[in-house]
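K.L.:
predicted coordinates and the sequence they were generated for:
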Amino acid sequence: MTLKLVIGNKNYSSWSMRPWLAMRASGIAFEEVFIPLYTDNKADKDRILSFSRSGKVPTLVDGDVTVWDSLAIIEYLAERFPEARLWPESPAARAHARAISAEMHSGFLPLRNECGMNLHRPVRAVALSADAEANVARVQEIWTDCRERHGKLGPYLFGAFTAADAMYAPVVHRFRTYAIKASPQVQAYMDTMMALPAFAEWTKAGLAETLVIEKFETV
């Protein structure tokens, strides 16, 4: 039975991007179900609810199993498809990858609020609050630490592509869109992510979307 991944607008939906990228980059086959977000169309809202009572995307449907949170989806996929190697093989590296993924999942609210994902937005800097600047510094610290520890194994955070890269992928877009100054090592990692075929596929599709959500067009 084919897995279904219910997602929102690729231009805006950073949470949808995370499991989508994890699946596409690791070769897990799935059917993409797109439902536009923040429309006045009750049918769209009802359709989301038909997949998940949370009323939110992304949602993964695997037969009788429904999972409706980005990180929970990735954890489910890691167990369902161990050959995809969504987490590093080493227990220490795996714990590290899970820790930074959970930190992304639950934190960085100032950066998210002040630099919302919007692929269509012209690249330009904005004045960030001290809290958002602290978030930027922390992200760069995480990426730099991972690359220094695992750089010999490959170009991603833990050498090979893992769920941790998928969890931070929308931040790569945010750094680019809002012209956030990055260290050379961080920029090299961003370039690696932007060159990933699955990342490029999502970006191309997001740029092709025409639906504008005004609440996300504030800066």
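P.N.:
Here it is on my side, so go on.
K.L.:
going forward, measure contacts between C-alpha atoms and count neighbours the same way
P.N.:
Fine.
K.L.:
for the helix ranked longest in the chain, the distance to its chain's centre please.
P.N.:
Secondary structure of the chain per DSSP state H: the longest helix is helix 130-150. In this view, helix 130-150 has its centroid 16 Å away from the chain centroid, taken as Cα atoms, centre = their mean, to the nearest Å.
K.L.:
following the helix or strand that Asp44 is a member of, which helix or strand shows up next?
P.N.:
Assigned by DSSP states H and E, Asp44 belongs to helix 42-51. Next along the chain after helix 42-51, taking DSSP H and E as the criterion, comes strand 59-62.
K.L.:
one more to weigh against that first structure:
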Amino acid sequence: MQLVVGNKNYSSWSMRPWVLMKQAGIPFEEVMLRFDAFSPDSTFKRQLAGLSPAGRVPVLLDDGFAVWDTLAIAEYLAERFPAKQLWPADTKARARARSVCAEMHSGFTSLRSHFPMNIEAKLPEIGAKALAEQAGVRADLERIVTMWTELLREHGGPLLFGEFSIADAYFAPVVMRLSTYAPPLPEAVTAYMARVQALPGVAAWVKDALAEQDFLPFEEPYRTKR
């Protein structure tokens, strides 16, 4: 298997399946395509053209067969490796895990927009400004806090559904966003974030992200506009 990803410092979508496969012990070869721009004629887009009709990362290649979109990749891996138990074993817990992943997949647009993933950066002043000025960010953050708190309470931790699952991989980029922008959070949430960051799969991604040292101005609006 090959997993095609973008820059690890910035690519939240790529982080999800990479962490999932690494943490679950599913062997794969990483193919990293550097972000250069998002115009149709960019090198990044040309490299992706032969891999995925969607023209986005991540892409999973299984003996040449392409699967794109993070939820599709997660479901494919769960079916391909049932012994890994990537979703919770309980039917209702599995349905809830799928629900919160789908909610993340299609929502939280304000948080995505105002808290873009930038693992290397520490931007608490930007986080405070966004919270003060953007009702959507406050609503998204409140929903994340409520969701995580309820799941941790219901399933007893240490992770959202007890043991590591697709849900934790799916929310790992959110953990990194909250770490970068440092909004005030309850203790149960910060403790969960620390546990996620300590997972070997997450720690390996973060280590690679910090080693990139690849500053991309179009991914750094809060710095380039100063």
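P.N.:
Received, thanks. Just so we're clear, the structure is a prediction, and the values are computed from it rather than from any experiment.
K.L.:
can you list the buried residues in the longest helix of the first structure?
P.N.:
Neighbour-count burial for helix 130-150 of the first structure, with 16 or more other Cα atoms under 10 Å as criterion, is recorded at Ala132, Asn135, Val136, Val139, Gln140, Trp143, Thr144, Cys146, Arg147, His150.
K.L.:
and for stretch 204-214 of the second structure?
P.N.:
The neighbour-count check on stretch 204-214 of the second structure (16+ other Cα under 10 Å) flags Ala204, Trp205, Val206, Ala209 as buried.
K.L.:
what range in the first structure does that stretch sit on?
P.N.:
Counting by TM-score structural alignment, stretch 204-214 of the second structure pairs with residues 201-211 of the first structure.
K.L.:
residues contacting that stretch, please?
P.N.:
Residues from elsewhere that reach stretch 201-211 of the first structure, judged by Cα atoms under 8 Å, 6 or more residues apart in numbering: Asn9, Lys10, Asn11, Tyr12, Met17, Leu21, Leu119, His120.
K.L.:
distance to Pro197 of the first structure added to the residues you listed, as JSON lines?
P.N.:
What follows is these, written out as JSON lines (distance: Cα to Cα, whole Å):
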{"residue": "Asn9", "distance to Pro197 of the first structure": "19"}
{"residue": "Lys10", "distance to Pro197 of the first structure": "15"}
{"residue": "Asn11", "distance to Pro197 of the first structure": "17"}
{"residue": "Tyr12", "distance to Pro197 of the first structure": "19"}
{"residue": "Met17", "distance to Pro197 of the first structure": "14"}
{"residue": "Leu21", "distance to Pro197 of the first structure": "10"}
{"residue": "Leu119", "distance to Pro197 of the first structure": "17"}
{"residue": "His120", "distance to Pro197 of the first structure": "19"}
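K.L.:
contacting residues for the aligned partner of Ile7 of the first structure in the second structure?
P.N.:
Here Ile7 of the first structure is matched to Val5 in the second structure, going by TM-score structural alignment. Taking Cα under 8 Å, 6+ apart as the criterion, Val5 of the second structure is in contact with Ser11, Ser14, Met15, Glu30, Val31, Met32, Leu33, Val57, Pro58, Val59.
K.L.:
which residue sits closest to the residue nearest the centre of the second structure, ignoring its sequence neighbours?
P.N.:
What sits nearest the mean C-alpha location of the second structure, by Cα atoms, centre = their mean, is Pro173, with 3.3 Å. Distances taken as Cα to Cα, 6 or more residues apart in numbering place Ser12 nearest to Pro173 of the second structure, at 5.3 Å, with adjacent residues excluded.
K.L.:
so the helix or strand containing Glu32 of the first structure matches what in the second structure?
P.N.:
Under the criterion of DSSP H and E, Glu32 of the first structure resides in strand 30-34. With TM-score structural alignment applied, strand 30-34 of the first structure matches the range 28-32 in the second structure.
K.L.:
buried ones in that stretch?
P.N.:
Per 16+ other Cα under 10 Å, stretch 28-32 of the second structure contains no buried residues.
K.L.:
hmm, who's touching it?
P.N.:
Stretch 28-32 of the second structure has contacts (Cα under 8 Å, 6+ apart) with Met1, Gln2, Leu3, Val4, Val5, Gly6, Asn7, Met21.
K.L.:
if we use 7 Å, what do you get?
P.N.:
Met1, Gln2, Leu3, Val4, Val5, Gly6 (Cα atoms under 7 Å, 6 or more residues apart in numbering).
K.L.:
kindly report the same for stretch 191-203 of the second structure.
P.N.:
For stretch 191-203 of the second structure, contacts defined as Cα under 7 Å, 6+ apart pick out Val19, Lys22, Gln23, Leu159, Ala172, Val175.
K.L.:
one more time with 6 Å
P.N.:
Residues from elsewhere that reach stretch 191-203 of the second structure, judged by Cα atoms under 6 Å, 6 or more residues apart in numbering: Val19, Lys22, Gln23, Val175.
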